[in-house]
Each structure stands twice: as structure tokens, then as C-alpha cells.
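K.L.:
Predicted model and sequence follow; I will ask about them next.
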Amino acid sequence: MISTIEEYIRLCDSDCRSDNRRTIVEELSHDVVSTILNHYPERLVWLAHNKRLPLEVLEILSNNETEDIRFTVAMTRRCNRKIFENLLLDKSESIRLILVRNKKL
């Protein structure tokens, strides 16, 4: 588990692919997720790639103003009905198209 924001940032900024991968596959503490959501908007794209994010966080990210973040959420296999319905009405055609190609949906 990645338990501190300092560790998360170090892993994201590392030149080592295995460090970067940890930010995607390892669980993040509630404090790390909360800190990113509230204080590090530039890290939201990285956060959206994490495969263990709670659905509540994916729902928040699906409403983000940044298209890249919404696109990443639309590609995740963990979308629930609320996220799906939200993104189905997205203003971006590319997000609606990638959502339709999501194998889980």
C-alpha cells in the first residue's frame, strides 16, 4: 500500500517504470487519495489510472473538467452504472466513443 503523498509523488516522478507501475496497481491509502483530490490537481491523471480506486473516487473523477481524466475513467473496467450514465452524456465525442468500447459495459 502506498501510504504517504510523498511516496506517491516519488513513485510518479521516478524514471523507473516499476516505480510508476506501483502507482497503478497498488492500493492507495485514503489520506493519499484525499490529498491528491484536494491539493494536487496536476496528479489526477495519474490517480485515474490506479486500478484499486474506490468507485466513489472514480465517480468524482468522471465529473472532472479535464477530458483526459474523464477519458481514463471511461476506459476502466470498474465503471458502475452511475459513472456509465454520467459519461454517456459527456460533451466529448471521444469519451462517449471509448465508453461504448469498454468491454465491461
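P.N.:
Good, I have the coordinates.
K.L.:
can we go C-alpha only for contacts and neighbour counts from here?
P.N.:
Noted.
K.L.:
if I look at Ser29, how far off is Met1?
P.N.:
Note on Ser29: its distance to Met1, by Cα to Cα, to the nearest Å, is 7 Å.
K.L.:
From the centroid of this protein, which residue is nearest?
P.N.:
Ala48 (1.0 Å; Cα atoms, centre = their mean).
K.L.:
That one and Asp15: what is the separation?
P.N.:
From Ala48 to Asp15 the distance is 20 Å (Cα to Cα).
K.L.:
and if you look at Ser34?
P.N.:
Taking Cα to Cα, one finds Ser34 at 25 Å from Asp15.
K.L.:
cool, and Asp90?
P.N.:
34 Å.
K.L.:
Between those two, tell me which one has more neighbours.
P.N.:
Asp90 (18 against 10; other Cα atoms under 10 Å).
K.L.:
Below is an additional structure, to be compared with the one above:
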Amino acid sequence: MIQSAEEFIRLRDSEIREEYYRATFEEAEEGVWERVIEKYPDYKIWVIRNKTVPVEILAQMAKDPDPNVRQEVALKRKISESIFRLLAADPDEGVRSFLLSNTKLTLEQKKAVKTDDSPWLAEKLEEILRNAES
């Protein structure tokens, strides 16, 4: 288990494969993730990419001002319904595009993603729906 924000950063930046993998696959308490986000904001995406990150941390990151952070959340397979609803109406069409790429979402969920303000996003959704029919 990752014990501190500093340990996570050290593992993430390590050139030793086993340590690098620990940053991706090992658990940490929610407080550790919160400290990483607070003290090392450049590592938010790496927190999101951890396979064990709690949904509560994802919910926090889904409200981040940086659309790149929200895009990473949109790709997570374990997002909650409330995170989905928030991101489905995100002002950034890139975030909504990443959400449409989330393989865990049902077609009904994908249809609920806001596309009316973006012709290319509407086209992407139509393509997803066409491919699902074939």
C-alpha cells in the first residue's frame, strides 16, 4: 500500500519497472490521494490512472478546472452515475468526446451525452450508434 504523497511521486517517477507499476496498481488511502492532488497538482492525471483510485477522488477530479484532468476521468470504467451526468454535460467537447470513448458506458448513456453544440461530436455519436447496429 502506498503510504504517502511523496512515496507515490517517487514510485511514479522511478525508472525501476516494479516501482513504476506500484504507482499504477497499488492502493492508497483517500487522504494520500488528496495530498498528492494538493501538493503535486501536475500528478492529478497519474492519480486518476491508478487502477485502485476511489470513486470519491474521481468525483473530485471530475470538477477540476483543467479539461485534460476531466478527460482522464471520462475514460475511467468505474465512474459513478453522478460523475457520468456531470461529464455528459461538460462545457468542453473534448471531455464529452472522451466520455463517448468510454467502453463501459451503455448506448443509452452515450445517447445522453450532450452533442447538440458540436457537429463533430454529434457525428461521432452517430458513428458509434451505427457501429453498434452492425
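P.N.:
Structure received. Keep in mind it's a predicted model, so treat the numbers as computed, not measured.
K.L.:
Just the TM-score for the two chains, thanks.
P.N.:
The pair, once superposed, lands on a TM-score of 0.89 when counted by TM-score structural alignment, normalised by the length of structure 1; 105 aligned residues with a Cα RMSD of 1.4 Å.
K.L.:
Correct me if wrong: the residue nearest to the centre of structure 1 contacts Ile60.
P.N.:
No - Ala48 of structure 1 lies out of contact with Ile60 (Cα atoms under 8 Å); the separation is 10.1 Å.
K.L.:
circling back: translate the residue nearest to the centre of structure 1 into the numbering of structure 2.
P.N.:
By TM-score structural alignment, Ala48 of structure 1 lines up with Ile48 in structure 2.
K.L.:
got a list of what its match touches?
P.N.:
When contacts are counted by Cα atoms under 8 Å, 6 or more residues apart in numbering, Ile48 of structure 2 touches Ile57, Leu58, Met61, Glu72, Val73, Lys76.
K.L.:
In a helix, Lys78 of structure 2, correct?
P.N.:
No - looking at Lys78 of structure 2 with DSSP: H, G, I helix; E, B strand; the rest coil, it is coil, so not inside a helix.
K.L.:
What is the neighbour count of the closest residue to Asn50 of structure 1 other than its chain neighbours?
P.N.:
Leaving aside its sequence neighbours, Asn50 of structure 1 sits nearest to Ile24 (Cα to Cα, 6 or more residues apart in numbering; 4.0 Å). Residues near Ile24 of structure 1, counting by other Cα under 10 Å, number 19.
K.L.:
My read is that Ile24 of structure 1 contacts Leu53, right?
P.N.:
No - judged on Cα under 8 Å, Ile24 of structure 1 makes no contact with Leu53 at a distance of 9.4 Å.
K.L.:
So the aligned residue in structure 1 for Glu7 of structure 2: helix, strand or coil?
P.N.:
Matched to structure 1 by TM-score structural alignment, Glu7 of structure 2 sits across from Glu7. Secondary structure for Glu7 of structure 1, judged by three-state DSSP, is helix.
K.L.:
Could you do Lys51 of structure 1 as well?
P.N.:
Assigned with three-state DSSP, Lys51 of structure 1 falls in the coil class.
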